[in-house]
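Peer 1: fold the stuff below for me.
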Amino acid sequence: MRKTLTVAEMALREIARRRSVLAIILLLPLAFYLTRREEHLGQSIRFVFLGLSWALSTAALFAANAARGMEPRLRLGGYQTWQLVLGRLGALWALGGALSVPYFLLIRFDQHDVRYGPIALVMVLLTLVAPLFGLLLAAVLPRELEGTLVLLLVVGLQMMMDPAGEASRLLPFWFSREIGTYAVDQTGADYLARGLVHAAVMLAVLLAAVGTASAVRLRRRGHLRLAG
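Peer 2: Next up is the predicted model:
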């Protein structure tokens, strides 16, 4: 547990050093919200979800790339792969929780006639799923620019694609549209059920993918030893 907490602390310090990136992460969901607040209050909530998903995925992408050169040394120093992954995830989940709370309070006091519980649920699920998606992109796309462009593409598709289409279900944050519709438009519970199933599947798939990619990349080689 101590090593996991050490990795989490290192990840938080690395994110804190990137002050400009941190400021964008904090303000981007607000910008998304304000663009739709005057004319489409319900849509502004959905835009907050998109802003949170992009911000948390980007933070994970940057944190993973920053640690790329350090993790093999930690691995040789006795850290297990799961400790490195769980520590970084813990830091990103904590960041996501800290970011989501003020936006939930904003919606709670600025919006009316919506279901606040499902809105909070979407934010919790985005906090869990979005960092995993960012870590996976960092594992398969080693350059930050490439990962950022893919994130922009995914968010753009999330905004433009018909949520009722089959293809849209392949997007990692489709569940936010379904549960968001249940919360804003107060539709039937089938929207909530579909969103929860999709979120559970995405969480399991991304956890497995990130764990596998990390294990392959950080596997120890018997002929290498840490210099004494």
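Peer 1: rest of the way, CA atoms for contacts and neighbours
Peer 2: OK.
Peer 1: residue closest to the middle of the protein?
Peer 2: Ala130 (1.7 Å; C-alpha atoms, centre = their mean).
Peer 1: do you know how far that residue is from Trp54?
Peer 2: Ala130 sits 7 Å away from Trp54, going by C-alpha to C-alpha, to the nearest Å.
Peer 1: now the other sequence, so there's something to compare against:
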Amino acid sequence: MKALQRVLIMAEMHGRDLTRRHVALGLLVALPLSFYLASSRDNTQALSAGGIGMAFAVSGATLFSVLSSQNVDQRLILGGYRPVDLLIGRLLFLGPLGLVIAAGFSVLMSVISHPARPWVLVLGVALVALQSVPFGLAVGSALSRELEGTLVLIGVVGMQLAVGPDAAIAKFLPFYGPRRLIEGASQQQAAILGPVVQTVLYGLALLVVARLFMNRRIAVQRHPFIDPTGDPQDTNASPARADGSN
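Peer 2: The predicted model follows:
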């Protein structure tokens, strides 16, 4: 019960933090929307640009959420929270947020582009949103500054949009599965299960990466207690700061 309470507190905390960044969130959403509108003459290209470009909005929001709470995370760990509580709390808020953004994009693109199978488009865009959360968590946990993290997001999402689906490198990028679904929405027949399974496995791998980097950054290290007489006592350890400094 206490673990659930900690997770809910984390979700609420990140929700309040992101709602204060409404201008930044609006710009993050406007960028992929502009990609889509600029490519709307070619339906397949437009759907890919809008659907995959949306990854920048959701992963960007995730990145800002992670980096803006680094100091708070350290205090929470010292207060008894576990790294997995922080991770699940972020997923609990950012996942639904991504799905809300995905729903808006899906409706807009379905109305304008009229894909042959709208439900496949909805599935693909929803998977982009869900994949963007662990992607942003992994980048935010690995890097400590917003500039470097943002450049990584731009590079990965931009490469996903630039390379063709048949390119060798495309298969190793995080949004290859959702892209196959989005492009398949314009066709009467296209693979469904394969891209979904690939996306799920890639997302789980990104969560593992995020967890490992998070553990390295905020795990509490313990040092021997120094007795007033000057003798170190290994049995009574006092917590250091969560970043490992004395």
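Peer 1: work out the TM-score between the chains.
Peer 2: For this chain pair, the superposition-based TM-score is 0.91 by TM-score structural alignment, normalised by the length of structure 1; 223 aligned residues with a C-alpha RMSD of 1.8 Å.
Peer 1: what's around the aligned partner of Ala24 of structure 2 in structure 1, how many residues?
Peer 2: Aligned against structure 1 by TM-score structural alignment, Ala24 of structure 2 finds its counterpart in Val21. When neighbours are defined as other C-alpha atoms under 10 Å, Val21 of structure 1 has 15 of them.
Peer 1: and Val184 of structure 1, by the same measure?
Peer 2: Using other C-alpha under 10 Å, Val184 of structure 1 has 21 other residues around it.
Peer 1: for it, what is the corresponding residue in structure 2?
Peer 2: So Val184 of structure 1 corresponds to Ser186, using TM-score structural alignment.
Peer 1: surely its match touches Ser110?
Peer 2: No: counting by C-alpha atoms under 8 Å, Ser186 of structure 2 sits too far from Ser110 to count as a contact (10.5 Å).
Peer 1: picking up where we left off before, helices and strands around the helix or strand encompassing the match of Ala24 of structure 2, which ones?
Peer 2: Applying DSSP states H and E as the criterion places Val21 of structure 1 in helix 19-37. Applying 3 or more C-alpha pairs under 8 Å, 6 or more residues apart in numbering; DSSP states H and E, we find helix 19-37 of structure 1 packed against helix 41-66.
Peer 1: what residues in structure 2 pair up with the very next helix or strand once past the helix it packs on?
Peer 2: On the C-terminal side of helix 41-66 of structure 1, the closest following helix or strand by DSSP H and E is helix 71-76. The aligned range for helix 71-76 of structure 1 in structure 2 is 73-78, by TM-score structural alignment.
Peer 1: mind checking how far the residue nearest to the centre of structure 1 is from Leu145 of structure 1?
Peer 2: The value you get for Ala130 of structure 1 to Leu145 of structure 1, if C-alpha to C-alpha is used, is 18 Å.
Peer 1: what do you get for Thr35 of structure 1?
Peer 2: From Thr35 of structure 1 to Leu145 of structure 1 the distance is 26 Å (C-alpha to C-alpha).
Peer 1: ok, now Val216 of structure 1?
Peer 2: 23 Å.
Peer 1: do Leu151 of structure 1 as well
Peer 2: On the measure of C-alpha to C-alpha, Leu151 of structure 1 and Leu145 of structure 1 end up 10 Å apart.
Peer 1: what is the burial count for the alignment partner in structure 2 of Ala98 of structure 1?
Peer 2: Here Ala98 of structure 1 is matched to Val100 in structure 2, going by TM-score structural alignment. By other C-alpha under 10 Å, the residues close to Val100 of structure 2 number 14.
Peer 1: surely Val100 of structure 2 is in a helix?
Peer 2: Yes: the assignment for Val100 of structure 2, made by DSSP: H, G, I helix; E, B strand; the rest coil, places it in a helix.
Peer 1: list the residues that contact it.
Peer 2: By C-alpha atoms under 8 Å, 6 or more residues apart in numbering, the contact set of Val100 of structure 2 is empty.
Peer 1: how many other residues sit next to Gln186 of structure 1?
Peer 2: Gln186 of structure 1 has 14 neighbours, counted by other C-alpha under 10 Å.
Peer 1: separation between it and His198 of structure 1?
Peer 2: 19 Å.
Peer 1: go on, Pro142 of structure 1?
Peer 2: Per C-alpha to C-alpha, Pro142 of structure 1 is found 28 Å from His198 of structure 1.
Peer 1: now do Leu56 of structure 1
Peer 2: Plainly put, Leu56 of structure 1 is 19 Å away from His198 of structure 1 if you go by C-alpha to C-alpha.
Peer 1: also Gln43 of structure 1?
Peer 2: With the distance defined as C-alpha to C-alpha, Gln43 of structure 1 ends up 21 Å from His198 of structure 1.
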